[in-house]
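> Fold the stuff below for me.
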Amino acid sequence: MPVLTPLAAAVLLLAALPAHADWRVTPTLKVAETWTDNVNLTEDELAYSDLITQISPGFKLSNQTRRLTVNASAQLHTFAYLHDSDKRNRDGSFGDGENDSVSSVRRSYRANLRGELAQDLLYVDATASRGQQNISAFGPRITNDQYSNANRTDIDTWSISPYLLKNFGSTAAGQLRFTRDSVGGGDNIGFRRTGGNTLLASLVNGPAFRTVGWGVTYTKQDLNGGRYGDSSSEMLATNLRYMVNGRFSLLANAGYDRYEFEGLGGGEQGANWSLGFAWTPSSRTSLQATAGRHFYGNTGNLMALHRSRHTSWNVSYNDVITTSRQQFTLPSTIDTAGLLDRMFSTAYPDPVVRAQVVQAYIDQTGLPPSLSDSINYLSNRFMRQKRLQASMVYRKGRSSAVLSAHASDRSAISDQQSDSPLLGSQQGRYSDNVRQRGFEANYTYRLNSRSNLTARYDIDESESRDRGYKSTQRVFQLGVSRRFGETIGSVDLRRRSGDRFNAGTYTENAISASLFKTF
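Have a look, this model is predicted:
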């Protein structure tokens, strides 16, 4: 019943809007055959080969009008296997089935809605998603093998967020937002389903303040965690900005945070402050940096953007208190479309036209829509996360490339007890202090107007700093694709290797041929 909440809100929204909304429904179908020599991603001596047939019908739904924007897609993935289940299900890794290392049916969907209920006053955002997520930081990573359950489960999320926007002349602008959301899907493995209520109120300066800018934001969130306990957070943030000249500004921030959760300690709270600057030497380059102190120690933030004729760069660093749940509701990914958007901004100044050009370019070249900056494993705990990430997109002639590197440290600040049902007491202690490093490279060479050659390399390392344990995962993929009207055919080779938590190493070689058609 709760999952219907955002859908019901969407229906009410549609009823309030004009009937000439421009809806577009596009049916899709994917058919694939995959042969792998290690279907259950287990130790080499226990590996079994298999031939997997995949049939995935789906659809895309979109609407773009002044008062309503909707983008949604959904797929039903069905899998058939050549060999008996007793061979492919010999797997001791974490998974969402009852000792099943593969699935027969899987659903995935993603939807975003933004609407204007009352002109220039009342708005609503709604989202829903379902997809695979890694369970542990130490184990096989998710790739395009949607049939596998190795170290993964399906997580579903939804949110509905009505909000008011109000301008007070040229003096200030205010926002009052309420968000109701839910994250779950891993109850059978101990990842609690939580419902959240978040209130946000903010007031920022208007155009009357040209030299000095200011802002105040208050946020309160309550989470209902069922048998794992409730938690809450409350934050007050203020900021000042002094413009020295048109390109350089000084920044000051101050606030107070409070976190309450079940377990030993019961919570954390304290004041924070930071000082910094914002520098925009040209329309192609910007840099913003702050440094200060939080109740958990010294902290800082960095955001640097740069674009040239053939490249677009993004470097960022942040230090925050977060949860796995928050990472799912606000996905931490590097957006390829965003990088390309900045690159095309000079040639296509109109943002609507530019978005269409960017999407067409991604479809044509086969570049991934996003790159993960770190592996978001499941945890019921609050953690401090320090994350550095850098990405670059390159486009020249027939070549396109997206490069991404990330480094993160996650230190748990709430009690390990809430993770015992999820990982067990032993592995729960391995997740107390996790360091992750990774690099991903995607390259596309356009053979002609219809065909592309693609290559991908991905390496990720997770280390338990308290236990001295490391897990390394590598994936190399080479493929060729060709467009036949509304159909895209592709053939891909994949080699993967890595460690399994306290269970040796594994390798996999696979070949896949697929057809994807839009109707």
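> C-alpha from now on. contacts and neighbour counts both.
OK.
> How far does stretch 266-278 sit from its chain's centre?
In this view, stretch 266-278 has its centroid 25 Å away from the chain centroid, taken as CA atoms, centre = their mean, to the nearest Å.
> Give the buried residues for it.
Neighbour-count burial for stretch 266-278 flags 267, 269, 271, 272, 273, 274, 275, 276, 277, 278 (criterion: 16 or more other CA atoms under 10 Å).
> want to throw those into TSV with distance to residue 123 and secondary structure?
Shown next, in TSV, are the buried residues of stretch 266-278 (distance: CA to CA, whole Å; DSSP: H, G, I helix; E, B strand; the rest coil):
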residue	distance to residue 123	secondary structure
267	34	strand
269	33	strand
271	33	strand
272	32	strand
273	32	strand
274	32	strand
275	34	strand
276	33	strand
277	33	strand
278	31	strand
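> from these, which is closest to residue 292?
residue 274 (3.8 Å; CA to CA).
> from memory the closest one sits against residue 253, does it?
Yes: assessed by CA atoms under 8 Å, residue 274 is found in contact with residue 253 at 5.1 Å.
> In three-state terms, label residue 428 for me.
helix (DSSP: H, G, I helix; E, B strand; the rest coil).
> Check residue 13 too.
helix.
> That one against residue 113, yeah?
No: Residue 13 is not in contact with residue 113 according to CA under 8 Å; the separation is 10.0 Å.
> which one of the buried residues of stretch 266-278 sits closest to residue 466?
residue 267 (22.3 Å).
> what separates that closest one from residue 428, distance-wise?
Residue 267 sits 19 Å away from residue 428, going by CA to CA, to the nearest Å.
> Kindly report the same for residue 326.
19 Å.
> Kindly report the same for residue 364.
Distance from residue 364 to residue 428, by CA to CA: 44 Å.
> next one: residue 6
Taking CA to CA, one finds residue 6 at 34 Å from residue 428.
> Give me the more crowded residue out of these two.
More crowded of residue 6 and residue 428, by other CA atoms under 10 Å: residue 6, with 21 against 18.
> could you list every residue that touches the more buried one?
With contact set as CA atoms under 8 Å, 6 or more residues apart in numbering, residue 6 has these partners: 126, 127, 128, 158, 159, 160.
> I have a second one here; can you model it like the first so I can compare?
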Amino acid sequence: MRIKPFGTLLGSLVLVHVGAAAQAGSWDFTPRVSVSQTYTDNVNLVPRSEDKESDSVSQLNTGFSLQRSGGRTDLSLGYNLQSLAYWEDDGRNTVYHQFAGTSTTTLIRETLFLDASASYGQQLRDSRDGFAGDNISTTDRSDVARYSVSPYWRQGFGSFATGELRYAWDKVDYQSGGITSNNSENQRIQATLNSGPRFTTVGWTLSYSWDESTYDDGTDVTLESLEALVRLNLSPQFSVYAAGGDERNRYNRAAEAADPDDTFWRAGFTWLPGPRTSLDAFYGERFFDDTYGLTFSHRFRHATWQVNYSESITSLARANAANGGGNLPDDTDTYISKRLTISASGQRSKLSWGGAASREERLYQTEGRGDEDISSVSANLGWRVAPRTQATLSSQWQRSDYDRDSRKDDLWNVGLGLSRTLGANTSAAIEYRYQERDSNQDDFDYQENRVTATLSRTF
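As a prediction, this is how the structure comes out:
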């Protein structure tokens, strides 16, 4: 396995440096180790038409977490060394490195700050291969490093206004051959100026955004916008607003795609009927069509519900840098995203639960790529069976429809687990998981049953 950890090492050095620079605050260092044994009846996730290979996999995870709070810096990072040994075919044996860290540092009190982050892990090269929950299945994946640095300045102008200016630099670096040309470097400048307490009935906001993604294959994407918003506060609970501006975008696009340089506008309202409920909705027009937005949340006594709908234009590089993957990394492209998400979670007595549903339509701007529709539903349930014993049930479903190859897939994943605390620093768990992919194309269906037993300890 080849590892090129320079970027991640650089990011982690930034994290540790800014943490060590502060004089006050406390450090919390926690080493950890876990041993797992997994049996799978389809280690390669081969189609139903082929003979499945079963295997037993021994897994050793050793690592640590480091946290710091207080003073000028808040820091959180963790490292894990994952070793996998396959009993039936030791040629599959491998080692993975996994790292994630974030920090926020106050450089000048109440004025200048610095955010930094770095991560190193594994990602499926094709998100249609399955739910990327672990590295047991020998499907095609790549090591990927992500790191970012973002200084920002906040300034108050008396009762007139408050402002923020932020610069962000980040990089996505795939380590495997074949997709390294899609490594990307991203830069973003964001500036906002909001009306201060002097403005009570009428408020306003000025905002500017410039976002550039540059790929190693020579292509680039630039998204730029300037917006002015005016808000009329009709009551402490209800306000209406209108906004307009101009956007200038540059990216590869098909001849029939809409011109991405245009003016835009939107109008909407914000309603806060009580301390537990909020609603914001708007309608407007952008270069690609009429556009809508919705954000709703309500908190019950034992549960919280949220609904969000958004329409935006983004690049695959920006999406991967922001959310850690989930897109196909073998393309440099730009798409218009129309996404609806509904989520709920709650807890009462010994029972905790959560669920989410989403649907996203991706309208790609290059010729021949086609569009994508991705729908998903997930749910989890936790039950405290005894003071030191927890039972869990989880499920996921995803349907994807890709125009570029007329492929439609359904992915299923169901897990049932039981965990128990054996001591102050020791726990044990056992889990059964079933996953399946159904496809309208031959040789893409598979099924897998898996059982995993784990013993964990922190020091």
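> now, which of the contacts of residue 6 of structure 1 lie within strands?
126, 127, 128, 158, 159, 160 (DSSP state E).
> Which position in structure 2 pairs with the second one?
Residue 127 of structure 1 maps onto residue 117 in structure 2 when the alignment is built from TM-score structural alignment.
> The closest residue to its match other than its chain neighbours: neighbour count?
Closest residue in space to residue 117 of structure 2, ignoring its immediate chain neighbours: residue 102 at 4.3 Å, by CA to CA, 6 or more residues apart in numbering. Residue 102 of structure 2 has 23 neighbours, counted by other CA under 10 Å.
> Looking for the alignment partner of residue 102 of structure 2 in structure 1.
Per TM-score structural alignment, residue 102 of structure 2 is aligned with residue 112.
> ok, its match - contacts?
For residue 112 of structure 1, the contacting residues are 70, 71, 72, 125, 126, 127, 128, by CA under 8 Å, 6+ apart.
> which SSE is residue 353 of structure 2 in?
strand 351-364 (DSSP states H and E).
> which residue numbers in structure 1 go with the next helix or strand after that strand?
On the C-terminal side of strand 351-364 of structure 2, the closest following helix or strand by DSSP H and E is strand 372-386. Under TM-score structural alignment, the match for strand 372-386 of structure 2 in structure 1 covers residues 434-448.
> Can you tell me what sits against the matching stretch?
Contacts for stretch 434-448 of structure 1 (CA under 8 Å, 6+ apart): 365-368, 371, 373-375, 398-411, 452-465.
> list the buried ones in that stretch?
Neighbour counts over stretch 434-448 of structure 1 (16+ other CA under 10 Å) mark 434-446 as buried.
> again, but for stretch 228-237 of structure 1
228, 231, 232, 233, 234, 235, 236, 237.
> Check the contacts of stretch 434-448 of structure 1 for burial and list the buried ones.
Using 16+ other CA under 10 Å, the buried members of those are 365-367, 371, 373-375, 399-411, 452-465.
> ranges for the helices of structure 1?
According to DSSP state H, structure 1 carries its helices in the segments 5-16, 85-88, 324-329, 336-343, 351-365, 420-430.
> Mean deviation, stretch 474-483 of structure 1 versus structure 2?
Once superposed with structure 2, the aligned residues differ from stretch 474-483 of structure 1 by a mean of 0.6 Å; criterion: mean CA distance after the TM-score superposition for structure 1.
> in structure 2, what residues pair with that stretch?
Stretch 474-483 of structure 1 maps onto residues 412-421 of structure 2, going by TM-score structural alignment.
> what comes into contact with the matching stretch?
Stretch 412-421 of structure 2 has contacts (CA under 8 Å, 6+ apart) with 131, 388-398, 427-437.
> And the residue nearest the centre of structure 1, how close does it get to residue 470 of structure 1?
Nearest to the geometric centre of structure 1 sits residue 331, at 2.8 Å (CA atoms, centre = their mean). Here residue 331 of structure 1 is placed at a distance of 25 Å from residue 470 of structure 1 (CA to CA).
> and if you look at residue 300 of structure 1?
Taking CA to CA, one finds residue 300 of structure 1 at 27 Å from residue 470 of structure 1.
> repeat for residue 32 of structure 1
According to CA to CA, residue 32 of structure 1 stands 34 Å off from residue 470 of structure 1.
> Over to residue 219 of structure 1?
37 Å.
> buried sites along stretch 191-209 of structure 2?
191-196, 203-209.
> Which residue ranges of the stretch 51-200 of structure 1 form strands?
For the stretch 51-200 of structure 1, the strands defined by DSSP state E, counting those that start in this stretch occupy 68-81, 105-118, 122-134, 152-168, 172-184, 194-205.
> quick revisit: I'd like the buried residues of stretch 266-278 of structure 1 written out as a markdown table, with distance to residue 415 of structure 1 added.
Converted to a markdown table, these look like this (distance: CA to CA, whole Å):
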| residue | distance to residue 415 of structure 1 |
| --- | --- |
| 267 | 10 |
| 269 | 16 |
| 271 | 22 |
| 272 | 23 |
| 273 | 27 |
| 274 | 28 |
| 275 | 32 |
| 276 | 34 |
| 277 | 37 |
| 278 | 38 |
